[in-house]
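Student: quick one, what's the 3D model for this:
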Amino acid sequence: MMMNLLPHPLTPDMLLVDVITEHPGAIDRLTGLNPAFAGLLDQPRRHAMAGQIRLGEAARVAGVSFEALCRVLQGELPTSEIAHLPGTDRPVPMERKTVGDWFVQAERLSAPHLDVRPLLASGQDPFSQVMSMSARVPAGGFMVVDAPFDPAPLRRVLAGKGFTSQGRQVGPTHWRICWRREDPTEAGSVTDEPMPRHGPEPWNAADGTHLDVRGLQPPEPLTRVLDLIDRGEIDRLTLHHDREPVFLYPMLGERGWSCLSVEHLQGEVRIELARDA
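Tutor: Model (predicted):
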């Protein structure tokens, strides 16, 4: 049996850097889950965004449940056993293209596009390049970034600069994020005016079933989503949440559902879920 190396309880909102500062050996354990952690967290070349990664977000980078991440960090679970945990090998959602799709619009407009995967693999910090690129995006314009994981801290930083983002996983270690700089002159801009709270009961719209769990106390948001999915009556769901539901993702995989996209708006995280084909 491996000894618990972390004396304090771990929570999804806890900063990852606080854990590894107290226990540097945790970096090696994290790297066993995803090699990207080595470059992100190595002290001599620590990236600008590394200090803002929360444990719940680190679990998504690692592709494991929050519980499994905690067990690895605490030295209770060897990384070699992760592949045998239920829900670890979730299907990768396919990239969709629909009318009005941001990704299609960005491609049509030849929006700036940066692939940070080679930079991260070589130990470089792409933060300044992303910020430089964002400064050249006009109101209503787009930019696209390819990364080896969903860069949640970067999405939060850019949300504070007037950007709304959509993210899609297009491969096991490949996320594509599309940002749009909101135009303050546009009426009804989602950045300035997120969707009004609808209440905790699901409703149907032209684009399918929606569920608004904002303002509910845990674990009610989680149970409401799972109860709705477990009825077996819907194949797609748009979830309106206060934050990214890190505990929900592994449970979706166990039920044959996937997260197709995540939009970070001001005052709302909008998540597209679908039953796997």
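Student: going forward, measure contacts between C-alpha atoms and count neighbours the same way
Tutor: Noted.
Student: count of residues packed around the closest residue to residue 28 other than its chain neighbours?
Tutor: Computed as C-alpha to C-alpha, 6 or more residues apart in numbering, the closest residue to residue 28 that is not its neighbour in sequence is residue 38, at 7.5 Å. Neighbour count of residue 38, defined by other C-alpha atoms under 10 Å: 20.
Student: what does the one 3 residues further on give?
Tutor: Taking other C-alpha under 10 Å as the criterion, the count of residues near residue 41 is 23.
Student: skipping adjacent residues, who's closest to it in space?
Tutor: For residue 41, the spatially nearest residue (C-alpha to C-alpha, 6+ apart) is residue 50, at 6.3 Å.
Student: one more, please, to line up against the first structure:
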Amino acid sequence: MKINGNTKVSKVIKENVEAIEAIASLNPHFTKLRNPILRRLLAPRVNLSEAAKIGKCDVNEMLNALVAIGFELEDENSLVDFETELPENKKKDKFLEGKKIISLDVRPFLAKGEDPFNVLQKALKKLETHEALEVLIDFEPIPLIRIQEKRGFLNLTVVEDGLCHSFFKLGEGKISQAELIGEAVKTVNESQFNQLVKTYPGVIKTIDVRSLEMPEPLVKILEAIEDLDEKTALKVFHKRVPQHLLPELETKKLNTFICAISEGNVMLFISKRNV
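Tutor: Alright, predicted model coming up:
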């Protein structure tokens, strides 16, 4: 398999499971890839260049480690170039000027293999204009930052004594959930949903996550959508509408149809093809 800075970590691991140890050996931050739940949460969301930034290592070092176990390197011109220099304290002071700091340590959640996304969402939802949320985490939370910036939040991440402090504050253009997910997410009734399933011109994979505890439903869906192509769709049985997942599906340019049948019974139909 040929790789470059844009290659998703999940695809690398799927191709060769030895990649977990090859990456984990580069930096203590990457040892979390050995945890199956955390690996499934992080790997589908970032590419190799972003992972290198999270671990504060050179992307070429990571690529070389993967080449050593059998991967082939594509043209270096296709690599994503990220700045590695951390923001100075002056940037932090300017970013937080006049703000009351509210701290949230998500490391205990990650240590237990739990996804802190919902806790973060609740904290950000309560954030006032005179406040800034400080997220304490072992690595730069690039997937979280990407989603929240689309929601209109401003972010600055600094590293102090080996710990990432990721600060969020309200921007002037804060947008709603409806605006964020756009037209790629639609609500349909049961009849319309069944018609989608019946007329879809391809293979439909089905997963049921209703009996799973968080973050396993998120893990299962993220894992399943990695295998979608123009001829394959995904049908999901869920307990609730996964609001925190919808922006991720939008980012991946997937079409999502939601059908809420009853309390604790929601169906999703996800595809790359316009249906």
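Student: which ones are touching the residue nearest to residue 41 of structure 1?
Tutor: Neighbour list for residue 50 of structure 1: 17, 40, 41 [criterion: C-alpha atoms under 8 Å, 6 or more residues apart in numbering].
Student: want to try a markdown table for those residues, with distance to residue 156 of structure 1 as columns?
Tutor: Formatted as a markdown table, the contacts of residue 50 of structure 1 follow (distance: C-alpha to C-alpha, whole Å):
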| residue | distance to residue 156 of structure 1 |
| --- | --- |
| 17 | 17 |
| 40 | 17 |
| 41 | 19 |
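Student: go ahead and measure how far the helix or strand encompassing residue 175 of structure 1 is from the middle of the chain.
Tutor: Following DSSP states H and E, one finds residue 175 of structure 1 within strand 174-181. Relative to its chain's centre, strand 174-181 of structure 1 lies at 11 Å (C-alpha atoms, centre = their mean, to the nearest Å).
Student: ok, now stretch 153-164 of structure 1?
Tutor: 13 Å.
Student: onto which residues of structure 2 does that stretch map?
Tutor: Here stretch 153-164 of structure 1 aligns to structure 2 at residues 143-154, judged by TM-score structural alignment.
Student: and stretch 250-258 of structure 1, which stretch of structure 2?
Tutor: Using TM-score structural alignment, stretch 250-258 of structure 1 pairs with nothing in structure 2.
Student: what residues sit buried inside that stretch?
Tutor: Under the neighbour-count criterion of 16 or more other C-alpha atoms under 10 Å, stretch 250-258 of structure 1 has 250, 251, 252, 253, 257, 258 buried.
Student: select from the residues you listed every entry located in helices.
Tutor: 250, 251, 252, 253 (DSSP state H).
Student: continuing past the helix or strand where residue 90 of structure 2 lies, what's the next helix or strand?
Tutor: Per DSSP H and E, residue 90 of structure 2 falls inside helix 89-95. Using DSSP H and E, the next helix or strand after helix 89-95 of structure 2 towards the C-terminus is strand 100-105.
Student: what's the following helix or strand after that next one?
Tutor: helix 107-111.
Student: compared with structure 1, how much does that following helix deviate?
Tutor: On superposition with structure 1, the mean distance recorded for helix 107-111 of structure 2 (mean C-alpha distance after the TM-score superposition for structure 1) is 3.0 Å.
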